[in-house]
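A.B. asks: Give me a 3D structure for the following:
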Amino acid sequence: MVNLDLEPLSLPGLELKRPIIIAGPCSAETEEQVLETARQVAAQGVKLFRAGIWKPRTRPGAFEGVGSIGLPWLKRVKEETGLFVGTEVATGHHVYEALKHGIDILWIGARTSANPFAVQEVADALQGVNIPVLVKNPVNPDLELWIGAIERVNRAGVKKIAAIHRGFSSIDKSEYRNHPQWQIPIELRRRVPNLPIITDPSHITGKRELLFDVMQEAMDLNFDGLIIESHMCPEKAWSDASQQCTPVQLKEMLDKLVIRHHNIGDTPRVTLDQLRKKIDSLDVKLLELMKERMAVSEAIGKYKYENNITILQTRRYDEVMKDRIEKAAKYNLDNEFVEKMFEIIHEESIHRQSIVMNKDLGQK
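C.D. replies: You can find the predicted model right below:
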């Protein structure tokens, strides 16, 4: 359990209750685009407006945001629509500029949260400030790094903190831009039960047609809110066009959301859905490990074939079974269960080796 000195999320005159909805364009592009999108977002009943002023991009040459000249645009949004406004910060200079222009909410992006030095610079600039600060998960699935970034901000005196779950990079092919890996924010909830978690379906999916399912999943897991990229004309957006929706489309999805509540007292607890999601994730890891193990079995089969060695090595099998059962006891696993499991694994390993060793026979 991680102990943080936290306060409930709030803004002047507005208590942020579940589900917290933050919406606005990926990037502030022009003053007209920002103001018109803000008007449309406000018309849908959303109270919190987001827009990227500084945009860390993967490669040089991409649009990296308009910079500080866009901050007065957000100030106009506040004055003309009454919306609270937020933007991403990655350096101490960003923090100073944003605060100077009255930005209400700041968030630390995934690339920044992966760098403790960068997070510390932002945290140092936040000394004496207690506006809501949201911390996105690092690009890679590293829970300790995520918690460490949150702790750095909290130690700077910021008490209104939330985590943003925006998914994780993966070399595996997926329908998502960033794999949600739900078990990681679920474990964060277990480790820091009083920390609000806001899901970012835009960066998880990378596609507007997939947004709703991730939004609903986050609500089913009892997470606290959603931060969604919404643009008045997504197809003309200067960045991340495919993952942005119009404010009207956003409202349609929000109206469809089923918000489930359960009486669990004052302390958040792990729900059945959260535990099942963790089981699903662990099962995938088991399958990945089994795939890796069978690849090694096939390599062993190739070695035996090239060296004219028989498949079954009884002595080795007996040693493996004895060792695994002894180790299982340390993990409080039943001997009979472990023995049956490794019998099945061994049977499949023999099968794989047999295919390798007899491949030439099948060609004759």
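A.B. asks: C-alpha from now on. contacts and neighbour counts both.
C.D. replies: Noted.
A.B. asks: Quick check, residue 161 in contact with residue 9.
C.D. replies: Yes. Contact criterion CA atoms under 8 Å: residue 161 and residue 9 qualify, at 7.0 Å.
A.B. asks: Give the residues shared as contacts by those two.
C.D. replies: Residues touching both residue 161 and residue 9 (CA atoms under 8 Å, 6 or more residues apart in numbering) are residue 132.
A.B. asks: Neighbour count: these two, which is higher?
C.D. replies: Neighbours were counted for residue 161 and for residue 9 using other CA atoms under 10 Å; residue 161 has more, 27 against 19.
A.B. asks: Now that one. Nearest residue, chain neighbours left out?
C.D. replies: Excluding its sequence neighbours, the residue lying closest to residue 161 (CA to CA, 6 or more residues apart in numbering) is residue 133, at 5.0 Å.
A.B. asks: Now do the same contact list for the one you found.
C.D. replies: Applying CA under 8 Å, 6+ apart, we find residue 133 in contact with 105, 106, 107, 108, 158, 160, 161, 162.
A.B. asks: ok, the fifth one to residue 139 distance?
C.D. replies: Relative to residue 139, residue 158 is positioned 23 Å away (criterion: CA to CA, to the nearest Å).
A.B. asks: So for those two, which residue has more residues nearby?
C.D. replies: residue 158 (23 against 19).
A.B. asks: Contacts only, for the residue lying closest to that one once chain neighbours are set aside.
C.D. replies: Distances taken as CA to CA, 6+ apart place residue 130 nearest to residue 158, at 4.9 Å, with adjacent residues excluded. By CA under 8 Å, 6+ apart, residue 130 lies in contact with 157, 158, 159, 160.
A.B. asks: another one to check against the first:
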Amino acid sequence: MTKALEIPSYSEWNLFTRQTRPLMIAGPCSAETEEQLFKTASLLKNNGIEVLRAGIWKPRTRPNCFEGVGVKGLPWLQNIQRELGMKISTEVANAHHVETALKYGMDMLWIGARSTANPFAVQEIADSLKGVDIPVLVKNPVNPDIELWIGAFERLYLCGITKLGAIHRGFSSYNSTRYRNMPQWQIPIELKRRIKNLPLFCDPSHISGHREYIQEISQKAMDLGFDGLIIESHVNPDCALSDASQQITPDQLNQILTHLVIREEHPNNSNNTLIMEELREKIDTLDNTIMEALTNRMKIIEEIGMYKKQNNITILQPDRWEKILTRVLEEARKNNLSEELVERVFKAIHQASIDRQTDIMNE
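C.D. replies: Next up, the predicted model:
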């Protein structure tokens, strides 16, 4: 196991003028023309955006789609860096991308979801970044695999890259959903628990897939304490050559940011701190009660498992399980609890009970 990653917060990157939350990274999905990119960047700059993002190489799911302008777009970014004083960033998918992007003075790079899912690609990128001291952000892999995501950070860290950050862009799902990608917020939350100081950014554009959801997803990220947002913004989104439906104009982005409520991680005065501590003590007491109840329930499950083994009775009892589920969901409704929450909890308990009885049966 790799030792704990000692990663500085983004305020310690010493790269940006504004160190308060949220750090905003914005720009078009793809750099399409020099005029399009510069005009978008100018409007973003006027609205206080400090970091420009633009795709130069675009990995597309199917061929014959717009896959980016390639290297010729890098001087366009460099000109914006020089003329407007913005920081510039782009996505890299291999060592060649890294080397070429660095030649044009990128201030920040990010690794896309498809690349994160490929340890060979991540290792190649990590090796090519040795000795480079710029922030590198890593998008979550396409599928909800937190170990794969953490592995990407470890590969980069072992090559000496410490200015690391995560981009949560949601996870692909076979089923059609409201969003393009399922948020599954519990995964970035667990990532933050496992890598303590890791700066966490949200990509509402890719989670939503539709511009009308960007506001609510951005607010959710702020409510959860994310450090920043990376949002796709285009001077004329409806005419964009890639991902048109999820891009917004710089003015629309400004409206979203104006209405964002920024939450603080800790209470801002001693009285609020005391109130929080008292409420958390109550939570801790209830958690202990839950743990005691689970322990006692599992002891009874073991007795039931022994009885079933001695009397050659099947572990799964569908009628009994149906009665339990019906009863607890009815209780959830009476107590104004989320039925979805209660169902998930009791399904997990039921599965643990089956697993324990299976062990007893086969001892």
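A.B. asks: Tell me how they score on TM after superposing.
C.D. replies: The TM-score (TM-score structural alignment, normalised by the length of the second structure) is 0.74; 287 aligned residues with a CA RMSD of 2.8 Å.
A.B. asks: Any chance of the contacts of residue 133 of the first structure in CSV with secondary structure and distance to residue 207 of the first structure as columns?
C.D. replies: Output for the contacts of residue 133 of the first structure, formatted as CSV (DSSP: H, G, I helix; E, B strand; the rest coil; distance: CA to CA, whole Å):
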residue, secondary structure, distance to residue 207 of the first structure
105, strand, 25
106, strand, 25
107, strand, 22
108, strand, 23
158, coil, 34
160, coil, 31
161, strand, 28
162, strand, 25
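A.B. asks: Tabulate the residues you listed (a markdown table), appending distance to residue 189 of the first structure.
C.D. replies: Output for those, formatted as a markdown table (distance: CA to CA, whole Å):
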| residue | distance to residue 189 of the first structure |
| --- | --- |
| 105 | 22 |
| 106 | 21 |
| 107 | 19 |
| 108 | 19 |
| 158 | 19 |
| 160 | 16 |
| 161 | 13 |
| 162 | 11 |
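A.B. asks: The lengthiest helix in the first structure: which residues count as buried?
C.D. replies: Looking across the first structure with DSSP state H, the single longest helix is helix 272-306. Buried positions in helix 272-306 of the first structure, judged by neighbour count with 16 or more other CA atoms under 10 Å: 274, 277, 278, 294, 297, 298, 300, 301, 302, 304, 305.
A.B. asks: And the third one, how close does it get to residue 178 of the first structure?
C.D. replies: Think residue 278 of the first structure. Residue 278 of the first structure is 18 Å from residue 178 of the first structure, by CA to CA.
A.B. asks: which part of the first structure lines up with stretch 196-204 of the second structure?
C.D. replies: Aligned using TM-score structural alignment, stretch 196-204 of the second structure spans residues 193-201 in the first structure.
A.B. asks: how distant is the matching stretch from the center of its chain?
C.D. replies: The gap between where stretch 193-201 of the first structure is centred and where its chain is centred comes out at 10 Å by CA atoms, centre = their mean, to the nearest Å.
A.B. asks: How far does that stretch stretch from one end to the other?
C.D. replies: 22 Å.
A.B. asks: So which residues make contact with it?
C.D. replies: With CA under 8 Å, 6+ apart as the criterion, stretch 193-201 of the first structure contacts 6, 20, 161-167, 185, 189, 211, 214-215, 218, 223-228, 267-269.
A.B. asks: Would you mind listing the residues in contact with the residue lying closest to residue 15 of the first structure once chain neighbours are set aside?
C.D. replies: Distance criterion CA to CA, 6+ apart; nearest residue to residue 15 of the first structure, sequence neighbours excluded, is residue 9 at 6.8 Å. Contact partners of residue 9 of the first structure, counting by CA under 8 Å, 6+ apart, are 15, 16, 132, 160, 161, 162.
A.B. asks: make it 7 Å
C.D. replies: If you count contacts by CA atoms under 7 Å, 6 or more residues apart in numbering, residue 9 of the first structure has them with 15, 16, 132, 160.
A.B. asks: now, among those, which is nearest to residue 74 of the first structure?
C.D. replies: Using CA to CA, residue 132 comes nearest to residue 74 of the first structure of the contacts of residue 9 of the first structure, at 16.7 Å.
A.B. asks: need the helices for the stretch 251-363 of the second structure, in chain order.
C.D. replies: For the stretch 251-363 of the second structure, helices defined by DSSP state H, counting those that start in this stretch occupy the ranges 270-310, 318-334, 339-361.
A.B. asks: Of these, flag the one that's most buried.
C.D. replies: Across the helices of the stretch 251-363 of the second structure, averaging neighbours per residue (mean count of other CA atoms under 10 Å) puts helix 339-361 on top, at a mean of 15.
A.B. asks: so where is it in the first structure?
C.D. replies: So helix 339-361 of the second structure sits over no part of the first structure, by TM-score structural alignment.
A.B. asks: Give me the contacts around that helix.
C.D. replies: With contacts defined as CA under 7 Å, 6+ apart, helix 339-361 of the second structure is touched by 298, 301, 302, 305, 306, 309, 315, 329, 332, 333.
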